[in-house]
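1. This is a predicted model, with the sequence first.
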Amino acid sequence: MNLRLDHLLDDLRANAADILKAIDADPLLSKRQSGELVLANASGALFTPQTAHQLFAKGLVYRRDPFELVSLPLVKIYNLGEKNVSAADLAGIAAGPGNARLHFLHKLDGTLIQRFQHRGRVYFTTRGMIEGGPCYGTQDEDAPARTRNFDFLGTARRLAARKYPALVEPRPEFENLTLVFEFIHPETRVITNYGDREDLVLHACFDKVDYRYRTFAELKELAAAHALAHVEEFAPAGHTLGEQIESLLASIAGTDQEGTVITIEHDHRVVYRVKVKGPDYLRVLKLVVTCTYDRTVEMFDAHPDWTGWADLETHLRSLGREQVPEEVLGFYREHYDTFAAYLANCEQLRVWAAKVGAEVRRAAETEAGTGNDRLLRKCFAARAVAFPNRALLFTAFDGRLDLKAVREFARTPDEARAALARV
């Protein structure tokens, strides 16, 4: 596939209806609708784009009847080395005709948010969610699983209203522009630790009139005009692109910074983007992928003598920094806190079921008398069905009510919270 942005966007301009029809009909792409607007993104079944139209489906928004492009955040960006793209290839593109420029932009480790306006209304979306659309499934493919209940769009809009009010109202100067931000929030941290920072950082702008991405210089001008935060760029040393990449990677070695997006511009157009990720970031990312809530629970269940976080932390530290670096330890703590809250809710359910079950049994015994277990169970059942979580009451009746039984009844933190809310 041709990965040159200028060529892809020229094709999209010339063949928009056909490309959007292909996106609309593609079963490997998920669609979320908000009124007449449709947001398209890769589904879980699509690991990497297989056809050219799938390169655009990274949060693209369009209309049907007739097919029309409304907003385009980012076209698929590959990592250096993928699709046989080498530093030498990039150097060749950067040396192309025209006023060529090359930027090493910071690759921020947050969540993509696009902002556009349509028919007098401002919309915010992630790659997978659009305001006014259904709220289920993954909001962003890069967001960690623990954030599945986080309100990305609502939080981003409130943050914009507080820090960058120009973004929440339709403005003539933003017409036909897609503003692409990296949303940073302490509750949605992936790998890089930004502390308590909450921000929307502008890092791209698609111009639907010219079917091009604004250059970095234009991006900075737009940000300055509206007091927006914008992405910064590295200035790596070196005479060749390869030397500059090596210099940049050396400068972020030992940190949790993700890396860079190398952006090549010819005249007033962005013609190529490619990601370069730092080895330390990739190492931690690989470890974080295995640092899951389920794995944390499995470790606790395998060590019934553990009583709290201190036991888990001691075990993890004993594995060594290569297996569990300090950055990953924090993610385990988040999973532990979730598990501890789940256990506390399960214990509350157990206490409730024991108390109510005993009361229902006494009433049933009064009605059934003694010596007839079958009648006693029937009388108990007639009363228990009036209560929520009645399966726990029957477990109490059978003398099997313990924390393990409650965890079998409410297997996840969400199920435990829901069950507790019913009592």
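-> Alright, I've got the coordinates.
2. C-alpha only now, for contacts and for neighbours.
-> Fine.
3. Return the residues in contact with F394.
-> 357, 381, 384 (CA atoms under 8 Å, 6 or more residues apart in numbering).
4. Which of those ranks first by neighbour count?
-> When neighbours are taken as other CA atoms under 10 Å, the top entry among the contacts of F394 is G357 (23 neighbours).
5. quick one, helices of the stretch 151-300 of the chain?
-> 152-163, 216-225, 241-252, 279-290, 293-302 (DSSP state H, counting those that start in this stretch).
6. So which of those is nearest D311?
-> Closest approach to D311 among the helices of the stretch 151-300 of the chain (CA to CA): helix 293-302, 9.2 Å.
7. Kindly calculate the angle that the closest one makes with helix 279-290.
-> 60 degrees (axes from the mean of the first three to the mean of the last three CA atoms, to 10 degrees).
8. tell me which residues of helix 293-302 are tucked away?
-> Neighbour counts over helix 293-302 (16 or more other CA atoms under 10 Å) mark 293, 296-297, 300 as buried.
9. One more: stretch 113-123?
-> For stretch 113-123, by 16+ other CA under 10 Å, it's 113-117, 122-123.
10. Name the nearest of those relative to D26.
-> Lowest distance from D26 to the buried residues of stretch 113-123 (CA to CA) belongs to Q114, with 22.6 Å.
11. The closest one: helix or strand, and which one exactly?
-> Secondary structure assigned from DSSP states H and E places Q114 in strand 111-118.
12. how distant is the helix or strand that that strand is followed by from the center of its chain?
-> Downstream of strand 111-118, the first helix or strand assigned by DSSP H and E is strand 121-125. Mean C-alpha position of strand 121-125 versus that of the full chain (CA atoms, centre = their mean, to the nearest Å) differs by 18 Å.
13. that older thread, just checking, which of the contacts of F394 belong to helices?
-> 357, 381, 384 (DSSP state H).
14. okay if I get those as a markdown table plus distance to A396?
-> A markdown table is the format used below for those (distance: CA to CA, whole Å):
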| residue | distance to A396 |
| --- | --- |
| G357 | 6 |
| A381 | 12 |
| A384 | 11 |
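15. tell me which of those is nearest to D311?
-> Taking these together and measuring to D311 by CA to CA, the closest member is G357, at 34.6 Å.
16. which ones are touching that closest one?
-> 384, 393-394, 396-397.
17. hmm, 10 Å instead?
-> G357 sits next to 351, 380, 383-384, 387, 390, 392-397, 401 when contact means CA atoms under 10 Å, 6 or more residues apart in numbering.
18. ok, second structure coming up, stack it against the first:
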Amino acid sequence: MLLSDFIDISDMAHEAHEGYVKVQVHPEFPHLQIAGYTDKCQYDNHWTPTTKALRGVIFDVRTFEVKARPFGKFFNYGQQPEQYDPDAAIIGAYNKWDGSLGIGYVQPNGRPAIATRGSFVSEQAIHANDLLAKDPDLQDAIRSWVSDDITPLWEIVYPQNRIVVDYGDMDDLVFLGTVDNATGEFSPWADSRFQEPAHGGTLREILEIPPRKNHEGFVIWFDPAHAVKVKQEDYLALHRIVSSLSVKEVWRQLRAGTFRSWAEGLPDEFHEWARETALPMALDYDDKLTGMRKIHEGLLAKGFPTRKEQALWVQEFIAPEDRGLMFGLLDGRDISDSIWRQLEPKGNQPMRNVESE
């Protein structure tokens, strides 16, 4: 199985150059590489056949032979314009685990290992490999799957990797299922110990299931190649708290110049809210800065010979709240932070309910 069988390699190189795909080299075997879409890709909603497929694909750069192929990107229900027939039959709905995707592969030295979406050596991958090292049966299983050109997948769950859902002291690799490398089709694993598959036969039945305590939601598979996530509102509400999502937090990030990197790191379902909240603040900032600079240029054009005459003009013609900004420009200072302080939101409004829009 070659990477070029399902990916346009030149397009992958282009997406990597644009920052939408990241390729990481294995620290021990440099010919082994892993390609995954980036936070920037998620934030810009830049989903192409290439970026959707690259969710941690592992390949040999010398031959472009695929060593692992996880399932591609799938979206939150309502996030994309796809139309779903609510009464169409589904394969099943499985617990959406609140952890990190683990991707099984075999290293060139024959040792089984687990990577995460974009890294061989992320904190979560290191922890997963520590668990794997203690389980010879699982090592043998990975070798067997890989020899059959199949990629096994897990959710990596342990206390230090908690995102929102509290799994207590659970420290385990939750087996999700396998992907056929040749077709990209996923076969879910209905292990009742972990998966608790919902037995509703349609999307409508799953959407009508009441929120379950301490759960994230469901992954609904329509067929072996297409799935959608449904997240519970109580999970999203708690995630907003954990992520400190509020109008004032957006303002803080804009003021610090870190909004883009902060917003890219948010889960998909919060990206639109972050953009919509930031836009009017950014426009207000630009309007204020542009306006003050224009007035400053006009003031200089008047040719007042002394600072006192400039100050008298400012006192007469500039609104009290903007006089400090004008004196800052006259002194050659950066007034950006002063403008942001003017624009600070009152109170600390929480984000709107993203699911209701």
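-> Cool, got the structure. Model, not experiment: these values are computed from the prediction.
19. quick revisit: for the buried residues of helix 293-302 of the first structure, which one is nearest L55 of the first structure?
-> Among the buried residues of helix 293-302 of the first structure, and counting by CA to CA, the member closest to L55 of the first structure is Y293, at 32.1 Å.
20. Contacts only, for the nearest residue to that closest one once chain neighbours are set aside.
-> Distances taken as CA to CA, 6 or more residues apart in numbering place H335 nearest to Y293 of the first structure, at 5.1 Å, with adjacent residues excluded. H335 of the first structure makes contacts with 146, 291-297, 341, as judged by CA under 10 Å, 6+ apart.
21. and what of L138 of the second structure?
-> So L138 of the second structure contacts 112, 131-132, 144 (CA under 10 Å, 6+ apart).
22. Try it again at 8 Å.
-> Contact analysis of L138 of the second structure by CA under 8 Å, 6+ apart lists L132.
23. which residue in the first structure lines up with it?
-> L138 of the second structure maps onto L167 in the first structure when the alignment is built from TM-score structural alignment.
24. number of nearby residues for the residue mapped onto L112 of the first structure from the second structure?
-> Residue pairing (TM-score structural alignment): L112 of the first structure is matched to L101 of the second structure. By other CA under 10 Å, 25 other residues sit near L101 of the second structure.
25. so what's F186 of the second structure closest to, chain neighbours aside?
-> Leaving aside its sequence neighbours, F186 of the second structure sits nearest to V179 (CA to CA, 6+ apart; 4.4 Å).
26. Looking for the alignment partner of the one you found in the first structure.
-> Match for V179 of the second structure (TM-score structural alignment): F206.
27. repeat for V21 of the second structure
-> By TM-score structural alignment, V21 of the second structure lines up with L29.
28. ok, R407 of the first structure touching N345?
-> No: between R407 of the first structure and N345 there is no contact under CA atoms under 8 Å: 9.9 Å.
29. coming back round to it: ok, now which ones touch the match of V21 of the second structure?
-> 23, 40-43, 46, 54, 57.
30. Where in the second structure does the one helix or strand R374 of the first structure maps to fall?
-> According to DSSP H and E, R374 of the first structure maps onto helix 373-384. Against the second structure, there is no aligned range for helix 373-384 of the first structure (TM-score structural alignment).
31. picking up where we left off before, among the contacts of G357 of the first structure, which ones are buried?
-> 380, 384, 390, 392-397, 401.
32. Would you reformat those residues as CSV and include secondary structure?
-> As requested, those are arranged in CSV below (DSSP: H, G, I helix; E, B strand; the rest coil):
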residue, secondary structure
F380, helix
A384, helix
R390, helix
L392, helix
L393, helix
F394, helix
T395, helix
A396, helix
F397, helix
L401, coil
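33. from these, which single one is nearest R101 of the first structure?
-> The nearest member of those to R101 of the first structure, counting by CA to CA, is L392 at 67.0 Å.
34. Surely that closest one and A353 touch.
-> Yes: checked against CA under 8 Å, the pair L392 of the first structure and A353 is within contact range at 6.0 Å.
35. quick one: the strands in the stretch 1-150 of the first structure?
-> Residue ranges of the strands in the stretch 1-150 of the first structure, as given by DSSP state E, counting those that start in this stretch, are 29-34, 37-42, 58-63, 68-71, 100-107, 111-118, 121-125.
36. now these in TSV, with distance to L177 of the first structure?
-> Below are these laid out as TSV (distance: least, CA to CA, whole Å):
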stretch	distance to L177 of the first structure
strand 29-34	19
strand 37-42	16
strand 58-63	12
strand 68-71	8
strand 100-107	21
strand 111-118	6
strand 121-125	11
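37. List just the one of the ones you listed that sits closest to F181 of the first structure.
-> strand 111-118 (5.1 Å).
38. And the contacts of that closest one?
-> Taking CA under 8 Å, 6+ apart as the rule, strand 111-118 of the first structure contacts 70-71, 73, 122-127, 140, 142-143, 156, 167, 170, 174-184.
39. Show me which of the residues you listed are buried.
-> Here, 16+ other CA under 10 Å leaves 70-71, 73, 122-127, 140, 143, 156, 167, 170, 174-184 buried among those.
40. sorry, back to before: work out for me the element the residue nearest to Y293 of the first structure sits within.
-> Using DSSP H and E, H335 of the first structure maps to helix 326-368.
41. quick one: the lengthiest helix in the second structure aligns where in the first structure?
-> In the second structure, with assignment by DSSP H, the single longest helix is helix 271-301. Under TM-score structural alignment, helix 271-301 of the second structure corresponds to no residues of the first structure.
42. re earlier: how close does the strand holding Q114 of the first structure sit to the second structure?
-> Comparison of strand 111-118 of the first structure with the second structure after fitting gives an average deviation of 1.5 Å (mean CA distance after the TM-score superposition for the first structure).
43. residue contacts, the closest residue to P197 of the second structure other than its chain neighbours?
-> Nearest residue to P197 of the second structure in three dimensions, chain neighbours excluded: Y94, at 4.5 Å (CA to CA, 6+ apart). Contact analysis of Y94 of the second structure by CA under 8 Å, 6+ apart lists 190, 195-198, 218-220.
44. please redo it, this time with the cut-off set to 10 Å
-> Y94 of the second structure sits next to 176, 188-190, 194-199, 217-221, 229 when contact means CA under 10 Å, 6+ apart.
45. ok, so of the residues you listed, who is nearest Q315 of the second structure?
-> Among the contacts of Y94 of the second structure, K229 lies closest to Q315 of the second structure (CA to CA), at 58.5 Å.
46. Before I go, just wanted to say thanks for your time.
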